[in-house]
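Enquirer: Pasted the sequence and its predicted model underneath.
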Amino acid sequence: MSEIEKRPISVEDIYNIAYVEEPSVSPDGRWIAYVHVTVDRTENEYRRNIWLAPTDGGKPIQITRGGKDTSPRWSPDGGTLAFVSTRNEKPQVYLLPVKEPGGEARPLTSMPNGATNPAWSPDGSRIAFLSPVNAEEREKEDRGEEAAPPEDKFEARQQKERRAYEEEKRWDPRLVWRIPYRSGTSYLDDRYAQIYVMPVAEGLEGDEARPRRLTDLDADYAQPVWTPDGEYILTARAAEPDGDEPWRTSSLYRIRVADGAEERLTDDSHTDSTPLPSPDGRWIAYRRFPEAKYFEILRLTIIPSEGGEPHDLTLEADLELAESVRPWANFKWTADSSALIFNANSWGNVEVYRVTVADGSIETIISGRMAVEELDLGPQGGIAFTASMPTNPSELFWMPPEADEPEQVSEVNKKFLDEVIVQETHELRFRGPDGLELQGWYLLPVGYEEGKTYPLAFNIHGGPHVMWGPSARTMWHEWQFHAARGYVVFYCNPRGSGGYGRAFRDSIHAAWGENAFPDLMAGVDALLEKGFVDPERMAVTGGSYGGFMTAWVVGHTDRFVAAVSQRGVYSLISFYGTSDIPSLISAEFDVEPWEAPEFLWKHSPLAYAHRIKTPLLLIHAENDFRVPIEQAEQLFALVRRSGGTVKLVRYPREGHELSRSGEPRHRVSRLNWMIEWFDTYCMPQKEE
């Protein structure tokens, strides 16, 4: 299709964009298993199926069709894929033979509360997995009373209905005894993820056929990982599981498979997670983060396999590991155990690096205008990874051993991209008020004509220590959509953002609004100097910390004619008492609310609500337990009662991830509310 025949991207294209997730290279290096994500418009849901892509350049093939399949894991011999499916509501581990096409998946687990995070033993005879259970259920298991669902379908349905009724009754009324007691979009209960081991052979009977639980604590265990000798399982859990916010410090543990004996490998001074043993068994690599110090950078660290003094491999280079989108390691050992491959944030891109264990030397091996999200390493050193780019929101890539450049092996968005106009992303370097170099990007509107001026949609990222760049997958469609509707789109990384080193991240400590605001305005001023933005038609928006800054901006300047603040923090004091991460406030501002309420109020956008004269649209999810909706309710009330123009859009059933993974129809609705609000004040001629 020629460029003339292509159409602008629309809000409805949410239904047309596909994504690639969870690449996993087969033991022989010939195949990459991955999850292909699409949107089902009719059912208003996402569909996830597992595909196989050959690394020699052949065409990918689909191997599951249930629409609810994730977490592909190769058996050591490459003949079977374990995966997790919710095709029968509760997640369970399934096994699919892949040596011959057309094999049928069989369920391995039938855990009453579900099973996730499968991990093959080195000899392929067993799989470790996680399943949440409470103390009473663990006691029943120990007595042999917790049986699998009945084989009779009628009896199984009756048992399921009885369990659902008993579960509802058990939490009416709901007792709260810990902090946090909510997470995501739901309340936490008294169940904790425990590690189980189960044989994969068919035809076993009695105890040999049942899963065996290795752990027995009121603590959530993380992804299990086998040691190369098959004798131990590595994991992480809260160092103090009985305390509030137990995740603030977590330690690595080694669990003996034979008897469940648990040995602690790291202390409680940091948040340690995602352990990964080296192939030779000498080392354990993991992610390390100082206790709840959000301004610190995430480090790649190693310790001896028996435990010992940690050695940070990336700290001296001031290199920040990219946040993993999965609960397992997003770094890999080379086959000879001499180095680790990982992705890290750097000046707007997410690149792939190699660090040598012996001397700590670091080299970049995959770079450019892309954001590498997930990666896996083949046996000969080839790298499979998923990435987004300015011209494509998601694809799968393969960089063969010894190659200099990666190859794209999927085309999940080819049909869509062949039909639409994709606007180029331009970099803008500018200076903050103190001369600090800052980085931003802009998109020109579809149909742009030199000499004309256009309205601006200024976007502010969340975090606060997030990094945006030209390949930000979660914003790709939104920015292209705003450009298609006639807006110049601008976003930048003010001080406090990730990707520019520890000092840059820490530069908004105890001063979120004051220190970032001048950088944001400097970015807008630099863009205005280019002459294509109409200064009388500028809108501002952001989510989470970006919502905080949106409210802060319009409370401190009237240069914007419209604002859309989403899932924002507006009162640091009440956020502390209602969020599932209250320690964010004490870590970022060095005080508890009772110690300095006036200080926290001064640093809250709510304190300046009476100044807001910019028409303000608030968007918030009713089940957002990260930033509860009371934040939006307070800002709405204060702006309204002080004479401002404000509306609040509330989304039922949704949480903090509404814009990224909420119900598709809600995501479409959200974008429509935003663009209509922008158009009302930035393009009033459309309303006539």
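Expert: Nice, thanks for sending it over. Numbering: from 1, shown residues only.

Enquirer: rest of the way, CA atoms for contacts and neighbours
Expert: Noted.

Enquirer: which ones are touching the closest residue to Thr645 other than its chain neighbours?
Expert: Using C-alpha to C-alpha, 6 or more residues apart in numbering and skipping the chain neighbours, the partner closest in space to Thr645 is Pro615 (4.8 Å). For Pro615, the contacting residues are Val561, Ala562, Ala563, Gly644, Thr645, Val646, by C-alpha atoms under 8 Å, 6 or more residues apart in numbering.

Enquirer: same thing but at 6 Å, please
Expert: Contact analysis of Pro615 by C-alpha atoms under 6 Å, 6 or more residues apart in numbering lists Ala562, Thr645, Val646.

Enquirer: And Gly568, by the same measure?
Expert: Here Gly568 is in contact with Gly543, Ser544, Gly547, Phe548 (C-alpha under 6 Å, 6+ apart).

Enquirer: okay, now Glu137: neighbour count?
Expert: The local packing of Glu137 (other C-alpha atoms under 10 Å) involves 15 other residues.

Enquirer: oh, I was asking about Thr116
Expert: Residues near Thr116, counting by other C-alpha under 10 Å, number 24.

Enquirer: do the same with the one 4 residues further on
Expert: Neighbour count of Trp120, defined by other C-alpha under 10 Å: 25.

Enquirer: Please apply the same query to Lys160.
Expert: Residues lying near Lys160 (other C-alpha under 10 Å) number 14.

Enquirer: Quick one: name whatever helix or strand follows the helix or strand harbouring it.
Expert: If you go by DSSP states H and E, Lys160 is part of helix 153-170. Counting by DSSP H and E, the element after helix 153-170 in chain order, helix or strand, is strand 182-183.

Enquirer: now that following strand: how far from the chain's centre is it?
Expert: 16 Å (C-alpha atoms, centre = their mean, to the nearest Å).

Enquirer: Could you identify the helix or strand that succeeds it?
Expert: Later in the chain than strand 182-183, the nearest helix or strand by DSSP H and E is strand 186-187.

Enquirer: Included below, for side-by-side comparison, is a second structure:
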Amino acid sequence: MTSESQSTPFSSLDDYIALPRVEGLTLSPDGVRVVLTVATLTRDRTTYERALWSVCSDGTGVPIRLTRSAKGESGAAFTAAGDVLFVSSRPDAAAEKDTEAAQLWLLPAGGGEARAITRLAGGVSGIAAVAAIAPSLVIAADLLPSATDLESDGVARKERADKKVAAILHESYPVRYWDHDLGPAEPHLLALDLADLQDTVTLPDSDSDRASDGDSDRASDSDTDAPAPYPADLPRPRDLTPTPGRTMDTAGQALTPDGSTLIVARRIAEQRSARYVLVSIDVSTGIQTTLFNEPKVDFESPAVSLDGRLIAFVRSAVSTPHGPADQEIWVADLDGGHPRRLAAEWDRWPTSLVFDAPHGGAPGESNPALIVTADHNGRGPIFRVPLDGGAPEQLTTDDFTYTNVCVDAQTGDLVALRSSWIAPAHPVRISRSGTIITLATPAALTDVPGTITEIETLAEDGTRVRAWLLLPDGASAQHPAPLLLWIHGGPLNSWNAWSWRWSPLLAVARGYAVLLPDPALSTGYGLEFIARGWNAWGAKPYTDLLAITDAAEARPEIDATLTAAMGGSFGGYMANWVAGHTDRFRAIVSHASLWSLDQFAGTTDNSEYWQSIFSPQGMVDNSPHQAVRDIVTPMLVIHGDHDYRVPIGESLRLWSELAEHHATADGSTQHKFLFFPDENHWVLKPQHAVLWYQTVFAFLDQHVHGADWNRPRLLG
């Protein structure tokens, strides 16, 4: 069913996947430039390539492209001198051969070509932290456990590659994460001093270098096997975390402005689980000092003040089946002294925190604070949390969610990305007066179909439940639209920001109204709202969804006889639960869903967490598979084989049990199973995303509108 709205990029799946996407933002030390990471569709339309763009931070000018390479760039950061750092697997002309391992690159502020400033055999995982006033930084990189230095790591990797060995010996839990196997390499944090970077003219080896005593044809085995020395013209990375195991799977790290001290949320293994403690690492010596360490408590997301004297972090007790733990904001001296909690009465969970500029308060006053983002009432505002214990001040009051927030140390203004369900991420500047200026971007905002409004209702226990409702153009009492209930994942999450993976506008462009509710367990409404669904996923989260669906269906623009439900991850769990407990929906789409909680809890990539938040009885009472015999609604099951968060076994068992209880004698069924052998928890490849939506819309049209089944052509 196609809406009568004007054509937009959301009317065509091919046009939609071709929209450029802003994925990152960083601000220069002088506050003048913003560098954006922008993803664009490749010419063959099968993947995305990423490039860095520079825009003025005051809203003037036009975007300037900084990088071009087939491999793309990511993880941009500025050095103290204003050079741009990024990670890329583009070829390094100075290397003897292209290993395709991602390295750290530097684009000089004064102009010129970018150059690789690392040459690690296993590559660079990312930029961990950069000093604000010193030429030093810390990178994350994986090294094999047998390696004693960078050179021996290269030798060991080459031997494994030459002999095509992929086996991994595990000696601790976990063994995989999200979509990839862990090991055999272990995560390290390596310090780099950019003062050691040299610019030299490299001469080819002379004959005397290549041969000894006139014999250039014979080389001893020891010479052949000798590891190549790390390049002398590059700053040699210094390992701050030798023999780390998995301890440097960190929960964040921050470097003091002078580069002397690294604060790390370090992982400590505990049998099958883990928790995070806060440690200080002396960059010159590598000596680690534990600052905060409490049983059954996590310390995460450290930040360092602009003067290097204070640290801020998030402290949270480990949740249990009895209820969720709060996430608290704390500050302390750099050495861990004088710790104190901020905003103790504020029950919003921080999603990011940075220190405000010293002059961030009223003119002429020193009013130090943190700049914090948090989910709040279906949005993601920016807050200012005073260090003196005062109440948080909400700085943005619009319908957007803000991420990648940077503080301009020169003016105290903020630069960030913001998005909503009708506007993808785009850069803005927020002045101290609250004025917001939209910055230039190569990914210009486009027209979108339909309208968005906010609705709410009271749940059965009297709690307010709210949602975003997107309506297609032309929806009215005379021409009511079919309703698609779209349930978010998490479950500790909120429908408050743009997602390229989940785009309700694609359904709106096809005439569907889309309901995006925040039921019990959603963030942004306080700890008590989360606790309503704790250890009881099938209880109030379910009744909240039905109550807000009732409210949407009562509107004259909605056709209450034509409704469907869908969701992914926890939303997929909820879709399965809905399927087994009501017949009110005409179709249900279940993506990457939890089906049997006892099975899932032992096979997911972090089994201890999931088993710790459910009681044994709660896991039984809230498992969707218990109601498989009661399912009457047609279901589209979708899963990727590389999904380690919700392993494929969940959907395999769901599909098997649907067939066991509901297939006809000849094996036919009203249900369908869309399987992606090479996708993970999400479906990320552009053409696979097109197939995902084609299949979903064909399935919905079949069962909501009674259309003939239209099998997507590329499914064979």
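Expert: Received, thanks. All values reported here derive from a predicted model rather than from experimental measurement.

Enquirer: could the contacts of Pro615 of the first structure go into CSV alongside neighbour count?
Expert: Putting these into CSV (neighbours: other C-alpha atoms under 10 Å) gives the following:
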residue, neighbour count
Ala562, 26
Thr645, 16
Val646, 20
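
Enquirer: I'd like those residues as a markdown table, with secondary structure and distance to Glu688 of the first structure appended.
Expert: What follows is those, written out as a markdown table (DSSP: H, G, I helix; E, B strand; the rest coil; distance: C-alpha to C-alpha, whole Å):
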| residue | secondary structure | distance to Glu688 of the first structure |
| --- | --- | --- |
| Ala562 | strand | 18 |
| Thr645 | coil | 20 |
| Val646 | strand | 21 |
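
Enquirer: mapped onto the second structure, which of these hold?
Expert: Mapping the contacts of Pro615 of the first structure onto the second structure (both residues aligned by TM-score structural alignment, their matches' C-alpha atoms under 6 Å) leaves Ala562, Thr645, Val646 still in contact.

Enquirer: residues contacting Ala81 of the second structure?
Expert: Residues near Ala81 of the second structure by C-alpha under 6 Å, 6+ apart: none.

Enquirer: Report the separation between it and Ala131 of the second structure.
Expert: For Ala81 of the second structure, the distance to Ala131 of the second structure (C-alpha to C-alpha, to the nearest Å) stands at 10 Å.

Enquirer: Show me what Asp544 of the second structure lines up with in the first structure.
Expert: Using TM-score structural alignment, the partner of Asp544 of the second structure in the first structure is Asp519.

Enquirer: wait, isn't its match in contact with Gly432?
Expert: Yes. Between Asp519 of the first structure and Gly432 there is a contact under C-alpha atoms under 6 Å: 5.1 Å.

Enquirer: These two: which has the busier surroundings?
Expert: Asp519 (23 against 19).

Enquirer: would the more buried one count as being in a helix?
Expert: Yes. Per DSSP: H, G, I helix; E, B strand; the rest coil, Asp519 of the first structure lies within a helix segment.

Enquirer: So it versus Glu427 of the first structure, what's the distance?
Expert: Distance, Asp519 of the first structure to Glu427 of the first structure, by C-alpha to C-alpha: 16 Å.

Enquirer: Please check the contacts of Gly568 of the first structure and keep the buried ones.
Expert: The neighbour-count test (16 or more other C-alpha atoms under 10 Å) marks Gly543, Ser544, Gly547, Phe548 as buried among the contacts of Gly568 of the first structure.

Enquirer: which residues in the first structure does the helix ranked longest in the second structure align to?
Expert: Determined from DSSP state H, the single longest helix within the second structure is helix 686-704. With TM-score structural alignment applied, helix 686-704 of the second structure matches the range 664-682 in the first structure.

Enquirer: With the second structure overlaid, how far apart is the matching stretch on average?
Expert: Superposing on the second structure and averaging over aligned pairs (mean C-alpha distance after the TM-score superposition for the first structure), stretch 664-682 of the first structure comes out at 0.8 Å.

Enquirer: Please point out which parts of that stretch sit buried.
Expert: If you call a residue buried by 16+ other C-alpha under 10 Å, then stretch 664-682 of the first structure has these buried ones: 664-668, 670-671, 673-675, 677-682.

Enquirer: chain center to that stretch, what's the gap?
Expert: From the chain centre to the centre of stretch 664-682 of the first structure is a distance of 24 Å (C-alpha atoms, centre = their mean).
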